[in-house]
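> structure for this input, please:
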Amino acid sequence: MIISHLRVNHIEKPLGYLLDKPTFSWITSDSAGTCQEAAQLQIAIDEAFCNIIFDSGRQEAISSLGYTPDITLKPRTRYYWRVLVWSEKDHGISEVSWFETGKGNEPWSGEWITSPFDKEIHPQFFKAFSLKKRVKSARAYITGLGTYEFEINGKKVGNEYLAPFYNDYHKWLQYQTYDITSFLREGKNAIGAILGNGWYKGRFGFINQMKELYGSQFGLLCDIDIMLEDESHIVIGTDESWLCHPSPILESSIYDGEVYDAGKEVDDWSTIDCDLNGYAAAIKFSPVCGTLTERLSPPVVITERCAPVKLLHTPADEQVIDFGQVITGWVEFKCHLPAGEKIRLQFGELLQNDNFYNENLRTAKEEYIYISNGKPAVIRPHFTFYGFRYIKIIGLSHIDLKNFEACVIHSGLEFTGKLETSNDKVNRLIENAHWSQRDNFLDVPTDCPQRDERMGWTGDAQVFSATASFNMYTPAFYKKYLYDMLLEQKTHDGSVPHVVPDILERCMVLSGNEDAVQHGSCAWADAATVIPWTTYLFYGDKTLLREQFENMTLWVDYIKMQDDTLTGSSRLWKTGFHFADWLALDNLDKSSSFGGTDCYYVASAYYFYSASLAAKAASVLGETEKAKEYQQLSEEIKKAIQKEYFTPNGRIAVDTQTAMVVALYMNLVPKEHKERLVQDLKKKLDDNKVHLTTGFVGTYLLCQVLSENGLQSYAYQLLLNEDFPSWLYEVNMGATTIWERWNSVLENGLVSDTGMNSMNHYAYGSIVEWMYRYMCGINPVESAPGFKEITLKPQIDERFDFARAEYLSAAGLYKSGWEKTDSGVAYHITIPFDAKARFIVRDTISSVKVNGILHKELCGKCELTLKTGEYEIIVQK
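Presented below is the predicted three-dimensional model:
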């Protein structure tokens, strides 16, 4: 028996995270048994478990998906834990893992400091100190306004970038904890820290040149907490004894990039040998910011390094490096130039007429400028990131590709899913969706990583949340995002802004346009119900669902309030602004970004959907009265929708693909007319030569609805279409990520629109969820969340020779693949420990063999319950 993936609040070995109520989870594999009979959790303050402070004892009720003991934790304390698991045949014990608390409610010794320089001058701070004994343990508790990096004795601390990350600084601020024991030594030590604008005070938002969104001054707060070998305790906090100096970073901006003048470097700036000539004393200040707390954000790290593919000399006489893949991150390079010479790097996603192109970035410069000090150097940006495949280099006469490397940067989440088919173009599409997720999961789920936007758009996040959770382990990532969302909801009577954090409102307020602030669009704001429920369905953690239940209820109650006060409790949502089926192709006005589906129909449908999800969540949490309340509300909405939008004979009043799939997916169509609507949808597709016209709402649901209603061949056709509009049209046009628009690039290779056109938006990548759930058949079951049970119902298609999926779920590793044989289909399936699957094949069957054994009773049908194990199921027609 192997017990792995030991997590606390869905983080492995969390250091300094917010751990008010720690929830423990793990995965068991390689057991001689098939199911967990009992488990035991132990927590100690020593690795040898001589001093155990919590022992659950053997309990049958403990779940590997999440166990929350009744325990009070001390601040600044490392705890060790392990779990024992019993199956019906064996038992095992995990390796020892740990978690460590932050400062909790303890006061800070340090104070906020800033520099006496002009507010535009990027500062670097310095502090020297001596230690009389060897260090037993040491921690740095640190945060900055805006982003920061720091070094001790000449070495960068941690592998994270862009800390303290992105949230509404007026609502809350995270600090990070680092183990710096190995960085310190007996005798003299030094710490150096540099700061960049980041989201705190740099340009951000739609209003050009809007800066200082949260504050105007750089700031640093730090406590260095040291325990010496003699058990004496030292705390070195930021105060006026720290020194500061202008840093070599002349400019930094999330949108515009960075300007770095190496001629202004201070040698040994983070060591005891630092030349302090020109340094000034730091000054204390009191920033306007929200509650300072331990972190929620998973680390933002470099996850991959990519070599260039080729050097291009364009018709416009440009030198352009092609990395072969659109990524988020930056380029690290080596160079040795005379002092004062300048290199300029410009970043872009694609070429136009074989020349470098970046006009779709709008006002974002996306560049890096380096001014040499005459010394050889390895160069990288510090406080920005870029969305790019190509970089244009100006100021370097000879380019050696070996000196350049692209660094892929995103939140460090474990990859959990794999898909492969016999179609290479579909495989490229799968890879494109995966890359777009990586590129846009940078602390918040952004819409795009390149232009003057990069915001946490709720609509994109909502439709992609299930796909994201197949691809990566997302609960901690979404926990932070939903916490940001909840804080926003509490300032909007429960409504959800279009983006979280709500930088759009902040820009409007600062520009004097408070009346123009918008929030509460259907499908976008419904992220407040969809993401919590998706997270529960995928990971089965009731503690998380309870935390996020307030997001759900606030949002549903807000819509109901609008309904009650503005439309007389009509139980239809017919007020306000809505993106609805954004960027659909069925609007007669081709210049519009809005789809052709009535926005209030979509809004009313989501009103129903969110109310029903709130009812389900309330039922899971034992909130019986609330469950009844939201269930009744959802039934009232459904009746109102059927009365308003369906004729007595079952014809839907809104005659679009999206309207039909929404009604079928959300079960809004009267039961007696469901088959008519399915046939109407089929005809709608036939009339359009089986091509979609859907946007952000309809596309996500379309193939799922087709597969659920006997039209899986149509779903496959939509997947396999190669002409416009289709997923493979993008692949054929050379896309390496998912486009924002179906026609982001025209057939002539030119960009269709520069006003709003990203080559890296993940929303339409939600087709990958359909591949997991319908092509390969891995479907979670609501009554057994966390993939403790699945419905395994692969839908094959003759145009594929094989398809296979792997998914490392919260319960363990599932595999589901199929391949055609001369006389039928061979299914290869793995079910993890303590899980089961209901395997279903609906085709006409002449024989079924399971692991070589013929099952005559399954002839003509195939429905099996599969427990833990590996299976080869041969189905012959």
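
> C-alpha only now, for contacts and for neighbours.
Noted.

> now L184: closest residue in space, sequence neighbours ignored.
Closest residue in space to L184, ignoring its immediate chain neighbours: V135 at 6.9 Å, by C-alpha to C-alpha, 6 or more residues apart in numbering.

> near that neighbour, how many other residues are there?
By the criterion of other C-alpha atoms under 10 Å, V135 has 21 neighbours.

> L692: what's it in contact with?
The neighbours of L692, taking C-alpha atoms under 8 Å, 6 or more residues apart in numbering as the test, are 657, 685, 699, 718, 725-726.

> run the last query once more with 7 Å
P725 (C-alpha atoms under 7 Å, 6 or more residues apart in numbering).

> confirm that it lies within a strand, as I assumed.
No. Residue state for L692 (DSSP: H, G, I helix; E, B strand; the rest coil) corresponds to coil; a strand is not indicated.

> how near is it to Y700?
11 Å (C-alpha to C-alpha, to the nearest Å).

> likewise for A653?
The gap separating A653 from Y700 is 21 Å, by C-alpha to C-alpha.

> any idea which residue sits dead centre in this structure?
When the chain is reduced to its mean C-alpha position, the closest residue under C-alpha atoms, centre = their mean turns out to be F441, at 4.0 Å.

> follow-up on the earlier one: between A653 and Y700, which has more neighbouring residues?
Of the pair A653 and Y700, Y700 is the one with more neighbours under other C-alpha under 10 Å, namely 25 against 15.

> leaving out chain neighbours, which residue sits closest to that one?
Spatial nearest neighbour of Y700, excluding adjacent residues (C-alpha to C-alpha, 6+ apart): S766 at 5.8 Å.

> what's around the one you found, how many residues?
Close neighbours of S766, defined as other C-alpha under 10 Å, add up to 23.

> count of residues packed around P648?
With other C-alpha under 10 Å as criterion, P648 counts 11.

> tell me the secondary structure for it?
Under the three-state scheme (three-state DSSP), the conformation of P648 reads as coil.

> ok, it to I641 distance?
When distances are taken as C-alpha to C-alpha, P648 and I641 turn out to be 13 Å apart.

> next, the structure of the following sequence, for comparison with the previous one:
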Amino acid sequence: MKISNSILSILYLLNSSVPIILGKDISSDSFDVINLTVNRLNKPLGLDEKTPYFGWQMKTDRPENKTQVSYKIVVKNEEGKTMWNSGKVKSDQSQNVQYNGKKLSQETYYSWSVEISDNNGKTEKSSSYFTTGLNLSREGQGNWEGAEWIGSNDLPLNSHTLAVYTIKTSIRISAESDHAGIVFGANDARLMSADKNIWHLEASKNESRIEYVLDISAFPAKLKIYRHGYSANDTKKPVAEFEITEKTINSKNAHDFHEIWIFSSHGVVQLGIDEEVIDLPQINYVSKGAVINPAGPGGDYMSFPMVADIGFVVDAGQKAEFKNYKVLNYRSPGNALFSEDLTEEKNSIFTGQQGITISNGVYQLDGGVKGALVVANPSRGSMPALQTSFKIKNKQISHAFLYATARGFTQYDRFHLYQTYDVTKQIRKGNNTLMTQLAEGWWSGAITFTGDLWNYFGDRQSFIAKLVITYKDGSRDVIKTNSKTWKLSTDGPLISSSFFQGENYDARRELKFNKNAEVIPINEETTHLEPLFNVMSGDLMEFDYSKVKFVGQETIPVRDVEQVKAKSVKKLKDKIYIYDMGANLAGVPKITIPNGKAGNKVTLRFAEVLYPENDVNNAGELMLENIRAALATDTYILKGGKEIISPRFTYHGYRYIEITGLDKLSLKNVETIVLSSIDRFTAGYKCSNESINKLFQNILRTTHANFLAIPTDCPQRNERMGWSGDLSVFSKTASYLWDVNNFLSQHLQAMRDTQTPKGRFDDIAPLGGGFGGPLWGSAGIIVAKEVYQQYGDENIYQQHYQAMKKYMDYLETKVLEDGILTEGAGAELGDWLGPENSKNDVSFLVFAQEIKNLKVIYTTAEHLGKTDDAEYYKNLYNKRKALFNKKFVDASTHKTLKSNGELMDTQTSYATGLEYDAFNDENSVYAAKYLVEACERENVDDEGITRPPYSLMTGFVGTALISKALTHVGRSDVAYKLIENHQYPSWLYSVDQGATTIWERLNSYTKENGFGGNNSMNSFNHYSFGSVGAWMIEDSLGIQRDEQNPGWKQFNLRPQPDFNGKMTWAKGHYDSQYGKIESYWKLSKKECTYKFTIPVNTKANCQLNVPKSFNSTTIKINGKSKNVTVKNHKVNLELLPGKWNIIVKN
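Sure thing, here's the model as predicted:
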């Protein structure tokens, strides 16, 4: 028989009947105290916290009804002196217990113990430790004892990976000549092999190049750009030419030296001569210039040209002289990467080539009969490595701690992280060596989707550290970074390394530390201090390192979390193979070569997907267009013998690895080291629908890949940024999947550090800028709320409340006279990438978001005891909510409207209004009805195509809300039909296409339309549409936090069996900070079975649906019949610790 779903009412209301309290006989079994944490970390080192907070769990094989009744915490320093004895505290709290003892000292080892008594009179004790860091006040830089930032001012250049740069030179065209120029972008390896570019071009040596020519054959003179070998459409005509005013070049000075320069950002160029800057059009919202990249304008496309090989060009019969030829880094002060001392001809990379001589510091070019094309590779040096040696005294060592900066990703002008390492076991008596290798990280080079932010913080890497060795007699040695005792290597094997561009390594090179390290202070001398314009806010983003804070890292560092072997391989041609890792991942390859030949070059490229077989030009090849301007290529030159290629200073998002330069390798020799900040997941979900199981695994895999130092939008292309809109919709799901308290607290720090003086939370953090508007910036409100609710840590509000308040006050300044809140056209994204996005009025969504924010902040103010703030924001909430209902809801039909009065009537509008509590009571009843109708009917998408019932018509915003809105109005049956749908648009459509991660678009790939023309903005690893994961845990399984009691000491169980659908069972868990909560339900024709596990020292308010056919007053609980009260087809129970088996007959 088909079981019908019960509906409490159109509105989601808690049943007011008194629950039955269920508990088993108190167990007399013993228990253990486990998982001792300090600031949510196990045995943390270098904790910068004046008053840390403690946590622990109780564990027993017989959890029935067991609770904690008291605790006693004792903290001692290394000498055994008691710093805090809490005494016996009668409390069942076992998380977020704040330190309340004597003042803690920096760089100190502390032991601590906790003694627990249970409700049976038994007592158990456990102990752990923590150490403090260099900066307990979290102000300034802390106690580095004179350690200096060191590095190298000798900047390396790998010209074939440098995509943003300036090239300049002075040119004098000889009296008998009228044109000559410079060459760059020559011999790009991608254009010299038909397998390495989507146009299948194959240029011979020097055939692919960019020529930048000064032509004075007539006045006005011209600057001309020629492109050869970059496109099948390249001709002998210039791709761009620009007139020079006669003030700059005229008949009198035409044959004098003139300085020409060209700046290229992913092939969008700006240029000039002498003091004249050529006026060029705006290309996009970031850049202006001329486009010479055949792939497209700017960072949204594959990047051409790189600096690559450079040189000169003169035609037959032409002569010219050049001097001061330079390749410059982008960003003030524009340090030179290439320039030559021409006091001797042998010093030049061009020496020995035909058509060039060098004399008196000048390159002299003679075209002769055939013309002269002089080209060479200007690459030089390698990433800096640093080393010092020291000798240990002949004493017993107590401990040794290394404090060092591997910065992670923060807003570096405000906030730096350092790490603490226990290296006691690594220190040996006698001579020791400490070495570090530097690379770009997030500090230098490519950092985001626009080249205008290249070298955002500076172009020189640096390092600060101190090693403190403490002997058992209490004495200590301190080894610290400085320019006197540390040596430098700038010609080692790590040629270049970048997150976006990849890593280039020459294993034949050795590290030779043959010069002194140089001081690279973090100040105006070496970092970028030129203000950047924030396009969205209109503010200038000023850098000020004088107030930067150094704080010990309290998040789990990025680490190797899994190693995956290739699943299959296919041959493209000789020595080119594509290996399939079986799933889309973020990490680095580990390629084992049994017997390599010295000098052979191996090239690795990475892609999420391959071109489909119906692609006539590129079928079966790597689809790299969606990687965009990130080169994402690793090269490795073998030293010979058995070798392992495994980059250390880059990472890629990929499923497929293309290996060029080797014979076919065994699958076991091709591995991926998966990298993530997530050490373990805290939630699981399985059900009778295998496709939905795959969907949940895809959500997990996507979270793994994108919670990497920061919460990124995607791990593969030239972005990998902390987009706030993505995080806002996914933060609740994330809080179930992993212990994100410290991780997201650190990210909220970045949001505060990028908050504008006016109070705006920027759309990206760190860095700031971006676009999105209030739906993105409101992450500064929503994420804080999700973290607090999940973990009950009030520190989050203590740290963040003023920033929340500042943002809400900023939003008030953006309210127009008609009451609409807007940051302006072009600044705001709505229901991003929804199939019917054009139907959803952005101003409706922004207004609803403001109402949600106001409710969060007034309840937060109430909790913090800020009564004036609470009253102000609550009044504003009521006022704005009333206006919202008047402006956006039709008074007669109660359907949603756009701000211009047009009908909206969309899934997203109803789901958003309901979940954000924007509708009044009357409109909520109608909204629930219309939401169901919008799901059950056919809908026409923005392409004009009619989509079938139960299609997911929502984008980033609506998707996070729709399933919960349906459940909250008593229609979880419709929510199940949405998630069980396989047709496009749906969650399972991508699963059916073989997706192993969540896609950026619901139609990232379709059978009918391939990539749909969205090749460049099309991530296949993007967690936003995975926000349904929260519904799977909270509603399908019913494991819900109690918002009146944050932190899971008390929680709700409200499972929603699929009474009218196809799913017959579901099970899963959430590992709360108090222990594992398990939920299971199974449907049969005769009954519904529920199974729950309630952790020790907690309790659950359980609400069970019963079918309409249920006409009994008893249910079975752990095999015994119990009388229950059924109201509105629901039963309320209070479950105490233990395992529960509940059967409800139909």
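
> aligned partner of the residue nearest to L184 of structure 1 in structure 2?
If you follow V135 of structure 1 across to structure 2 using TM-score structural alignment, you land on I397.

> sorry, back to before: would you confirm that the residue nearest to L184 of structure 1 contacts D230?
No. Between V135 of structure 1 and D230 there is no contact under C-alpha atoms under 7 Å: 8.9 Å.

> for the stretch 701-850 of structure 1, just list every one of the helices.
Using DSSP state H, counting those that start in this stretch, the helices assigned to the stretch 701-850 of structure 1 run over residues 712-720, 727-732, 767-770.

> swap in structure 2?
690-706, 724-737, 741-753, 774-777, 779-791, 795-812, 842-863, 867-888, 907-915, 921-936, 956-968, 972-980, 987-992, 1029-1031 (DSSP state H).

> and the fourth one, what other elements does it pack with?
If I follow you right, that is helix 774-777 of structure 2. Taking 3 or more C-alpha pairs under 7 Å, 6 or more residues apart in numbering; DSSP states H and E as the contact definition, the neighbouring helices and strands of helix 774-777 of structure 2 are helix 724-737, helix 842-863.

> ok, which of these comes nearest K805 of structure 2?
Using C-alpha to C-alpha as the criterion, the shortest distance between K805 of structure 2 and these is 7.4 Å, found for helix 842-863.

> from the chain's centroid, how far away is the closest one?
On the basis of C-alpha atoms, centre = their mean, to the nearest Å, helix 842-863 of structure 2 is displaced by 25 Å from the centre of the chain it belongs to.

> contacts for it?
By C-alpha under 7 Å, 6+ apart, the list of residues contacting helix 842-863 of structure 2 from outside reads 774-775, 781, 820-822, 830, 867, 869-870, 873-874, 877, 880-881, 888, 898-899, 912-913, 916-918.

> any buried residues in that helix, and which?
Within helix 842-863 of structure 2, the residues scored as buried using 16 or more other C-alpha atoms under 10 Å are 842-861.

> likewise for stretch 677-693 of structure 2?
If you call a residue buried by 16+ other C-alpha under 10 Å, then stretch 677-693 of structure 2 has these buried ones: 677-679, 681-687, 691-693.

> again, but for stretch 820-836 of structure 1
For stretch 820-836 of structure 1, the neighbour count (16+ other C-alpha under 10 Å) marks 820, 825-836 as buried.

> can you tell me which of the helices of the stretch 701-850 of structure 1 is nearest to V259 of structure 1?
helix 727-732 (34.8 Å).

> that closest one vs structure 2, average distance?
On the superposed models, the aligned residues of structure 2 are on average 0.5 Å from helix 727-732 of structure 1, with distances taken as mean C-alpha distance after the TM-score superposition for structure 1.

> about what we covered before: could you export the buried residues of stretch 677-693 of structure 2 as JSON lines, including distance to Y325 of structure 2?
Formatted as JSON lines, the entries for the buried residues of stretch 677-693 of structure 2 read as follows, by distance: C-alpha to C-alpha, whole Å:
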{"residue": "S677", "distance to Y325 of structure 2": "44"}
{"residue": "I678", "distance to Y325 of structure 2": "48"}
{"residue": "D679", "distance to Y325 of structure 2": "50"}
{"residue": "F681", "distance to Y325 of structure 2": "54"}
{"residue": "T682", "distance to Y325 of structure 2": "57"}
{"residue": "A683", "distance to Y325 of structure 2": "59"}
{"residue": "G684", "distance to Y325 of structure 2": "60"}
{"residue": "Y685", "distance to Y325 of structure 2": "62"}
{"residue": "K686", "distance to Y325 of structure 2": "64"}
{"residue": "C687", "distance to Y325 of structure 2": "66"}
{"residue": "S691", "distance to Y325 of structure 2": "60"}
{"residue": "I692", "distance to Y325 of structure 2": "60"}
{"residue": "N693", "distance to Y325 of structure 2": "60"}
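
> of the contacts of helix 842-863 of structure 2, grab the buried ones for PyMOL.
Listed next is the PyMOL selection for buried residues among the contacts of helix 842-863 of structure 2, using 16+ other C-alpha under 10 Å:
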select buried, resi 774+775+781+820+821+822+830+869+870+873+874+877+880+881+888+898+899+912+913+916+917+918
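
> which residues touch whichever strand in structure 1 runs longest?
Of all segments of type strand in structure 1, defined using DSSP state E, the longest is strand 319-335. Surrounding strand 319-335 of structure 1, the residues in contact under the criterion C-alpha under 7 Å, 6+ apart are 307-313, 349, 376-381, 385-393, 403-409, 439, 449, 736-737.

> just the ones in strands from those, please.
Among the contacts of strand 319-335 of structure 1, the members falling in strands (DSSP E) are 310-313, 377-379, 386-393, 404-409.

> list only buried entries from these.
Among those, those that count as buried by neighbour count (16+ other C-alpha under 10 Å) are 311-312, 386-393, 404-409.

> now for these: which two are most distant?
In these, the most distant members under the criterion C-alpha to C-alpha are L312 and I409, with 24.6 Å between them.

> who's in contact with the residue nearest to L184 of structure 1?
Counting by C-alpha under 7 Å, 6+ apart, V135 of structure 1 has contacts 181, 184-186, 227-229.

> filter those by whether they're kept in structure 2.
With the contact criterion set to both residues aligned by TM-score structural alignment, their matches' C-alpha atoms under 7 Å, the contacts of V135 of structure 1 that also touch in structure 2 are 227-229.
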